[in-house]
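In: Sequence and predicted model, in that order:
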Amino acid sequence: MPPSPSAETRPLVVKLGGSLAASPALRRWLAALRLYPGPLAIVPGGGPFADAVRSAQEALRFSDAAAHDMAIMAMEQYGRALCDLEPGLRPAATLREAEAAHAQGAIAVWSPVAMTRANPQIPASWDMTSDSLAAWYAHEAGARALLLVKSVDWRASPPPPRGGRSSAEGDREGVTSRVSGSTPPRTAPRSDPPPEGEGEGAASIVDPCFARYARGLDVFIAGPAALREAEETLARGGLPGARFDFTREQSIAS
């Protein structure tokens, strides 16, 4: 059996929210991530490519299974765009390809189609977004930590009242509902919850599956406020943002 990777060689996994696609903050985050001194892998959200899938499903009424598959492909499209925007990013469909990118001093950008298709246990459900996929990948890669980069700052709020919106509504990125015949809402959901005061019951910034998939990881969530010190923090091997509270968020998402 090969030895377990040391803390220095275990990668940091960063989920880069698709909602950043149209934001000037995207380039700043990419530049900051390049300063991280250890191996780093980016899990892309779905961004505008996933939004296109939702709009197309509403118009064409193709199946949820097809929409889920297309939404995973949307993550790959966003990842390909990121690799074109920033030197030093390399697409990686497998753990071996990610390790090869790290060996060359590059950041691996996960292309999730191959690995997710090979694992039928991953649910095609609104309850599992690219945040949970990032946590799943982090475990597969033996990561030391997971950083979720969002377009909003995280402030946990009380759970919604019974009968209200689900805690993950507004965080639908990269997955679709398994319920037969269902279609996306007319207003495409965002990869991050609305800012405080916009919408009702936006209680959690992660999906209901996240706490289960992320258990055992050191998880941080970073929004715009964390970007101010992100370069300095990442350059010294630290993680910007706020540490994720599994106990509190599990109760919110349940």
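Out: Happy to help now that I have it. Numbers count the residues shown, from 1 in each chain.
In: contacts and neighbour counts: CA atoms only from here.
Out: Noted.
In: how about the helices in the stretch 1-150 of the chain?
Out: 25-33, 47-60, 64-85, 95-103, 113-117, 130-140 (DSSP state H, counting those that start in this stretch).
In: can you redo the ones you listed as CSV with distance to residue 152 and mean neighbour count?
Out: Shown next, in CSV, are the helices of the stretch 1-150 of the chain (distance: least, Cα to Cα, whole Å; neighbours: other Cα atoms under 10 Å):
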stretch, distance to residue 152, mean neighbour count
helix 25-33, 11, 17
helix 47-60, 15, 20
helix 64-85, 19, 21
helix 95-103, 28, 18
helix 113-117, 27, 15
helix 130-140, 14, 24
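In: need those in TSV with distance to residue 11, can you?
Out: Conversion of those to TSV gives the following (distance: least, Cα to Cα, whole Å):
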stretch	distance to residue 11
helix 25-33	13
helix 47-60	24
helix 64-85	18
helix 95-103	9
helix 113-117	18
helix 130-140	8
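In: this is the comparison structure:
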Amino acid sequence: MNDPRPLPATVVKLGGSLLELKDLAARLRGLFSLLDKTGGIATVVGGGPAADLVRRWDEQQTFSDREAHWLAIRAMRLTEELVAIRAPECGNIESDRGEVREMLLYNRRVILSIEPMLEAAAKEFLPRPAASWDVTSDTLAAWAAKYLGVSRLVLAKSVDPPAGGLAAATEQGLVDPMFERSAEGLEISWVNLRSDPNHVVPFSD
């Protein structure tokens, strides 16, 4: 799935719970100022309240796993656009793998549009995450990093990383059940963007 030429870039997963921050753009500027040294930055925006709405619908309706999964992914389009407006530091919304790779090679910043990226991968018969509530934007960010050929992934969360590494994060529900497996081979870091956007720490088992 990866391009043979690894990119000197970083994928940032921006947790949906952070979208409520009034100073989100300023916090992202602080984070990006640290990550700029490692190349371009591609941001995956979590579904946040939009995905939570789909969860409530799923509790009230009879959706298949696939239907609920794709409704939640389409909800991410709304949060992607929200971040593009509130935090232009993140760049434009992009989905074409070739174009994104080129932009990252030139140290640009982009917001990844996950739905069309998944659709493009399907047309290429490339692996995609399962259609399940066990897959959230955490796993989608790990998938996107590998799809783009990026080895660094930063999880921007509202909490500090747990002491027990990925296993503890999974057990505590801080990442989804599929994330640890999906992120194998990636260099993962964690930042509590709510408290300290300048403190990015390595994170693994």
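Out: Here it is on my side, so go on. Computed from a predicted structure; not experimentally measured.
In: where does the TM-score land?
Out: After superposition, the two chains reach a TM-score (TM-score structural alignment, normalised by the length of structure 2) of 0.80; 193 aligned residues with a Cα RMSD of 2.9 Å.
In: which stretch among the helices of the stretch 1-150 of structure 1 comes nearest residue 40 of structure 1?
Out: helix 95-103 (7.3 Å; Cα to Cα).
In: The closest one versus helix 130-140: what angle between them?
Out: 80 degrees (axes from the mean of the first three to the mean of the last three Cα atoms, to 10 degrees).
In: By how much does helix 95-103 of structure 1 deviate from structure 2 on average?
Out: Helix 95-103 of structure 1, aligned to structure 2 and superposed, deviates on average by 3.3 Å (mean Cα distance after the TM-score superposition for structure 1).
In: helices or strands up against that helix?
Out: Counting contacts by 3 or more Cα pairs under 8 Å, 6 or more residues apart in numbering; DSSP states H and E, helix 95-103 of structure 1 is packed against strand 89-92, strand 107-110.
In: Pull up the aligned stretch in structure 2 for the last one.
Out: In this case it means strand 107-110 of structure 1. Aligned by TM-score structural alignment, strand 107-110 of structure 1 falls on residues 109-112 of structure 2.
In: Among the helices of the stretch 1-150 of structure 1, which comes closest to residue 151 of structure 1?
Out: helix 25-33 (8.4 Å).
In: Just want the angle from that closest one to helix 64-85.
Out: Going by the same axes, to 10 degrees, helix 25-33 of structure 1 makes 70 degrees with helix 64-85.
In: picking up where we left off before, can you list the neighbours in contact with the match of strand 107-110 of structure 1?
Out: For stretch 109-112 of structure 2, the external contacting residues (Cα atoms under 8 Å, 6 or more residues apart in numbering) are 40-45, 80, 84, 89-95, 100, 103-104.
In: Make a ChimeraX selection of the buried ones in these.
Out: To isolate the buried members of the contacts of stretch 109-112 of structure 2 in ChimeraX, using 16 or more other Cα atoms under 10 Å:
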select :40,41,42,43,44,45,80,84,89,90,91,92,93,94,95,100,103,104
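In: Would you format the helices and strands packed on helix 95-103 of structure 1 as JSON lines with distance to residue 70 of structure 1 included?
Out: Shown next, in JSON lines, are these (distance: least, Cα to Cα, whole Å):
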{"stretch": "strand 89-92", "distance to residue 70 of structure 1": "18"}
{"stretch": "strand 107-110", "distance to residue 70 of structure 1": "16"}
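In: isn't residue 147 of structure 1 right up against residue 17?
Out: No: the pair residue 147 of structure 1 and residue 17 fails to qualify as a contact (Cα atoms under 8 Å) at a distance of 10.7 Å.
In: ok, residue 86 of structure 2 - contacts?
Out: Taking Cα under 8 Å, 6+ apart as the criterion, residue 86 of structure 2 is in contact with 24, 25.
In: That one matches what in structure 1?
Out: In structure 1, residue 86 of structure 2 lands on residue 85 (TM-score structural alignment).
In: how close does its match sit to residue 74 of structure 1?
Out: For residue 85 of structure 1, the distance to residue 74 of structure 1 equals 17 Å [Cα to Cα, to the nearest Å].
In: With residue 226 of structure 1 instead?
Out: For residue 226 of structure 1 relative to residue 74 of structure 1 (Cα to Cα), the value is 27 Å.
In: For the match of strand 107-110 of structure 1, list every residue counted as buried.
Out: For stretch 109-112 of structure 2, the neighbour count (16+ other Cα under 10 Å) marks 109, 110, 111, 112 as buried.
In: Centre of the chain to it, how far?
Out: 10 Å (Cα atoms, centre = their mean, to the nearest Å).
In: Average offset of that stretch relative to structure 1?
Out: Averaged over the aligned pairs, stretch 109-112 of structure 2 sits 0.9 Å from structure 1 after superposition, using mean Cα distance after the TM-score superposition for structure 1.
In: burial of residue 62 of structure 1, as a residue count?
Out: Residues near residue 62 of structure 1, counting by other Cα atoms under 10 Å, number 14.
In: Can you give me the distance of it to residue 133 of structure 1?
Out: The gap separating residue 62 of structure 1 from residue 133 of structure 1 is 23 Å, by Cα to Cα.
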